[in-house]
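Chemist: Kindly return the folded structure for what I paste below:
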Amino acid sequence: MNVIELESERLKLKPLRLQHLSQNYVDWMNDVDVYKYLETGGNYTYKDLEQYLKEQEIKNILFWAIHLKSNNKHIGNIKIDPIDLELNSGEYGIMMGDKSEWGKGYAKEASLRIIEFCFEKINLSQITLGVIDRNKSAIRLYERLGFTIEKINKNSGVYQGEVCNSIRMIKKSNISKLILGTVQLGLNYGINNKYGKPTIEKAFEILHAAFDNGIRTLDTAEAYGSSQEIIGKFQKENPSKSFKIITKLAAQHSLKSKELSTHISNNSKILNTDKLYGYMFHNYQSFKDNTSFYNEVLLAKKSGLIEKSGISLYSNNEIEDIIENYSDFDFIQIPFNLFDNESKRKTILEKAKAVNIQVHTRSVFLQGLFFKGHNDLPEKLKPLKGYLEKLESIEKATGINTQTLALQYVLQKKYIDYVLIGVESVDQLMNNIEILNSEKNIPHEVIDAIQVSEEYLLNPTNWN
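Modeler: Take a look at the predicted model:
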């Protein structure tokens, strides 16, 4: 991978090369205060370091020397290695060698610049790291950088000859929370759809752009017209761009008991994937009409046909039933947006999270309704006019457009794991990705105060 020089306010980050060999660097590697939390260090020689730097240069990994802009002094190193292409993930490591420069915020400054580079330029979905629990100062730094604890491995680390706990931490980019919905690829879909169903060439352009910008998960369904076939053709023609795919059992089907596994396998063949990332029931009623399939889909997971099982829901009562009686589902997919908001959903979604059910949200733009002028509403949707006017007033007060409000509002909810969006063009996709990478102060309390009394209109199936 091509390692380029980067800059921050006070630092230059230069590709680590043999030219960085120095006695000072050797001294760092023999200073117990520097290496006590590193995997290597102590009894280092000039020749050892020379060989190490030659090896790193040959590997050409993402490895930078941290220099002060003021005097070009080399004060430490930072790297992202290895990179897991399947997970689109990189492993972070940092060493601040020059103790005279400790406590000045250089580690945080260098790390923020590297994180920005990884998420915005090379489109990593996540960055991971390992640290032992004794290294309190490093853990504080990582938490300030936005890393969260993913796993604590008991008695798996060693510090100064004593067994301790090792910690795995992770920082995800906003793009990693995004799932690309593909109903628009197979059907003419959405109240504000200006383009109609795209040609297969346009559909492929959208899928290429999604993958190239870090999106790794697609949502489709048997009922989405030709969507599954288009995705399968793309996967076959672009084997280096393999998506994780979630699909759904058609609500209207004629399957009999014991036929579901074969049906799932047929879906995988259509989608040209070895295993489905997720398989869902299309809605609550179709699931309740076929509850015998619950155990069959769990068996499909156990046998390796699918990685996760889920169900698409609408109401809080439906969510409650799943939590209480079908908690072996791995995820639920529910509407969540500026109108169908936290005031309606937070308590029940946190309850789902408490029993390890992931929360996937859809209808972030309410099928494009938020972009339809309040004076341009169909007769049936006119009761929503006042709420749309409220959104316009929030936009004017904050200077944040409705698209950004809608997407960032959902992304910033910590109890939401993934956010599903659909697009009709590459331009729309890239616009959404730009919003993902922006930092906006969303007025959550103002939005949460919006109480839509006509709740039936929050379900697009009631718009016809």
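Chemist: only C-alpha atoms for contact and neighbour calcs from this point on.
Modeler: Noted.
Chemist: And the strands in the stretch 301-450 of the chain, which stretches?
Modeler: Ranges of strands in the stretch 301-450 of the chain, per DSSP state E, counting those that start in this stretch, are 306-312, 331-335, 358-362, 418-422.
Chemist: Double-check Val355 against Asn325; I have them as touching.
Modeler: No - look at Val355 against Asn325 with CA atoms under 8 Å: they stay out of range, at 11.6 Å.
Chemist: which one of those two has more residues nearby?
Modeler: Set Val355 next to Asn325 and count neighbours by other CA atoms under 10 Å: Val355 wins out with 13 against 9.
Chemist: who's in contact with the residue nearest to the spatial centre of the chain?
Modeler: By CA atoms, centre = their mean, the chain has its centre lying nearest to Ser176, at 1.7 Å. Remark: with contacts taken as CA atoms under 8 Å, 6 or more residues apart in numbering, Ser176 is in contact with 125-126, 214-216, 418.
Chemist: In a markdown table: the residues you listed, plus distance to Gln403, neighbour count and secondary structure.
Modeler: Formatted as a markdown table, those follow (distance: CA to CA, whole Å; neighbours: other CA atoms under 10 Å; DSSP: H, G, I helix; E, B strand; the rest coil):
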| residue | distance to Gln403 | neighbour count | secondary structure |
| --- | --- | --- | --- |
| Ser125 | 22 | 24 | coil |
| Gln126 | 24 | 23 | strand |
| Gly214 | 20 | 22 | coil |
| Ile215 | 19 | 25 | coil |
| Arg216 | 22 | 24 | coil |
| Tyr418 | 18 | 21 | strand |
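Chemist: Now distance to Glu7 too, for those, in CSV please.
Modeler: Formatted as CSV, the contacts of Ser176 follow (distance: CA to CA, whole Å):
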residue, distance to Glu7
Ser125, 22
Gln126, 22
Gly214, 23
Ile215, 27
Arg216, 29
Tyr418, 32
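Chemist: compare with the first, here's sequence two:
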Amino acid sequence: MAEFVLGSVQLGLPYGAANRTGKPSREAAVALVRRALACGIRTIDTARAYGDAEERVGEALSNEHAFVVTKLSPLSDVGDDAGIAVAAAEASVAQSRAALRMERLDCLLLHRAVHRTQFGGAIWQRLLALRDAGTIGRLGVSVQSTAEAADALTCPDVRHIQMPFNLLDWRWREAGIADALAKRPDVTVHVRSVFLQGLLAAGDPAVWPVISGVDPVAVLADIDRLVRELGRDSAADLCLAYARGQAFIAGVVIGLETEAQLDENLTLMRNPPLTPAECRFVEDCLPRCPEQLLNPALWPKK
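Modeler: Purely as a prediction, here's the structure:
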């Protein structure tokens, strides 16, 4: 079954449409990571772009061990100069190593999939050289779309993919990405946003973005009905069980701000995943939502 991967974006930024507690203090964040490790979590997801999340994770791991997946800087300010971009990528790797207090990064993902081929592949080639030198263990890509996932899977050096996924998200199924992943057993897949930034689990239609063709009240009612019919504990339980019921998913990234959320999700992860038949039942019962809802980057600004 897919493992619980501790997401750290909320530890470094006030993140999430349903986040009511905000960014925790440094002490609370470090304590949360250490408690997660004590409870058996062994993989942590972070990124240069997550505020000071890497620094907080690094402090928490000062006397602990975990497999850390981090992401290259988005390189938003490098312009069109390949030399500047490669130097910025090298700096990002060095900054991650320092913040995480790690000589060797376990796994580094491109935060922007385009950086694998941009500048004639110069950034990716430099990362490959750092991998071959032992500075990076495994390389991969954080993708936003099915096209990015399909492209990443054509590269034999991509060994890890992170993608958004939830029980409303039909895109990966229809684009054949799950089938393509079955042909790449060397690729580890982690999924994020299984609660769609909290919308699916919060049960509050007021926090949903206003998107044409989407009725939050109706969608949440459908989810509640599925919770009852499938005998699940809650909407959050259903969301996690559906993701963990996908054969291609090795880990589910769950972001947290509080120890109470950690306890709740640890409990839910002990429940059985949905069976393949139950997953198909969920897919048949839920509406086909527009891609604008499925990709938070496309949500209208409030």
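Chemist: List the TM-score for the superposed pair.
Modeler: Once superposed, chain against chain, the TM-score is 0.86 (TM-score structural alignment, normalised by the length of structure 2); 286 aligned residues with a CA RMSD of 2.3 Å.
Chemist: Report how many residues lie close to the closest residue to Ser62 of structure 2 other than its chain neighbours.
Modeler: In space, and not counting its chain neighbours, Ser62 of structure 2 is closest to Arg101: 7.3 Å by CA to CA, 6 or more residues apart in numbering. Arg101 of structure 2 has 17 neighbours, counted by other CA under 10 Å.
Chemist: ok, Arg101 of structure 2 - contacts?
Modeler: Residues in contact with Arg101 of structure 2 (CA under 8 Å, 6+ apart) are 58-59, 62.
Chemist: Which stretch of structure 1 lines up against stretch 124-137 of structure 2?
Modeler: On structure 1, the counterpart of stretch 124-137 of structure 2 by TM-score structural alignment is residues 294-307.
Chemist: Return the set of buried residues in the matching stretch.
Modeler: 294, 296-298, 300-301, 305-307 (16 or more other CA atoms under 10 Å).
Chemist: just the residues you listed now: which is nearest Val410 of structure 1?
Modeler: Nearest to Val410 of structure 1, judged by CA to CA, of the buried residues of stretch 294-307 of structure 1 is Glu307 at 25.1 Å.
Chemist: Could you pull up the residues touching that closest one?
Modeler: 275-278, 301.
Chemist: and these, which are buried?
Modeler: Burial by neighbour count, judged by 16+ other CA under 10 Å, picks out 275-278, 301 from these.
Chemist: Any chance of the residues you listed in CSV with distance to Ile400 of structure 1 and secondary structure as columns?
Modeler: Supplementary listing: those in CSV, determined by distance: CA to CA, whole Å; DSSP: H, G, I helix; E, B strand; the rest coil:
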residue, distance to Ile400 of structure 1, secondary structure
Lys275, 41, coil
Leu276, 38, strand
Tyr277, 35, strand
Gly278, 34, strand
Lys301, 43, helix
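Chemist: Closest one of these to Gly130 of structure 1?
Modeler: Gly130 of structure 1 lies nearest to Tyr277 out of those, by CA to CA, at 26.6 Å.
Chemist: nearest residue to the equivalent of the closest one over in structure 2 other than its sequence neighbours?
Modeler: Matched by TM-score structural alignment, Tyr277 of structure 1 corresponds to Asp106 in structure 2. Distances taken as CA to CA, 6+ apart put Gly137 closest to Asp106 of structure 2, at 4.8 Å, once the chain neighbours are dropped.
Chemist: Likewise for Glu389 of structure 1?
Modeler: Of all residues not flanking Glu389 of structure 1 in the chain, His374 sits nearest, at 6.7 Å (CA to CA, 6+ apart).
Chemist: hang on, the earlier thing: look up how far Gln144 of structure 2 lies from the match of Tyr277 of structure 1.
Modeler: Counting by CA to CA, to the nearest Å, the separation of Asp106 of structure 2 from Gln144 of structure 2 is 22 Å.
Chemist: now Val78 of structure 2
Modeler: Computed with CA to CA, the distance linking Val78 of structure 2 and Gln144 of structure 2 is 21 Å.
Chemist: same question, Thr135 of structure 2
Modeler: 26 Å.
Chemist: Same question for Ala150 of structure 2.
Modeler: 11 Å.
Chemist: now swap in Ser92 of structure 2 and tell me
Modeler: Using CA to CA, Ser92 of structure 2 is found at 21 Å from Gln144 of structure 2.
Chemist: Who has more neighbours out of the two?
Modeler: Taking neighbours as other CA under 10 Å, Ser92 of structure 2 and Gln144 compare with Ser92 leading, 20 against 17.
Chemist: can you give me the helices for the stretch 51-200 of structure 2?
Modeler: 53-60, 82-100, 118-132, 146-152, 171-174, 177-182, 199-202 (DSSP state H, counting those that start in this stretch).
Chemist: against structure 1, where does the fourth one fall?
Modeler: This points to helix 146-152 of structure 2. Using TM-score structural alignment, helix 146-152 of structure 2 corresponds to residues 316-322 of structure 1.
Chemist: on average, how far is the matching stretch from the matching bit in structure 2?
Modeler: Comparison of stretch 316-322 of structure 1 with structure 2 after fitting gives an average deviation of 1.4 Å (mean CA distance after the TM-score superposition for structure 1).
Chemist: What residues sit buried inside that stretch?
Modeler: Along stretch 316-322 of structure 1, these residues count as buried under the neighbour rule (16+ other CA under 10 Å): 319-320, 322.
Chemist: Over to stretch 198-209 of structure 1?
Modeler: 198, 200, 203-204, 206-209.
Chemist: Distance from the chain centre to that stretch, please.
Modeler: In terms of CA atoms, centre = their mean, to the nearest Å, the centre of stretch 198-209 of structure 1 is found 22 Å from the chain centre.
Chemist: so that stretch aligns onto which residues of structure 2?
Modeler: Under TM-score structural alignment, stretch 198-209 of structure 1 corresponds to residues 24-35 of structure 2.
Chemist: Please name the nearest non-neighbouring residue to Glu424 of structure 1.
Modeler: Distances taken as CA to CA, 6+ apart put Gln184 closest to Glu424 of structure 1, at 6.2 Å, once the chain neighbours are dropped.
Chemist: Could you check which residue of structure 2 pairs with the one you found?
Modeler: Per TM-score structural alignment, Gln184 of structure 1 is aligned with Gln10.
Chemist: Three-state assignment for its match, please.
Modeler: At Gln10 of structure 2, secondary structure determined by DSSP: H, G, I helix; E, B strand; the rest coil is helix.
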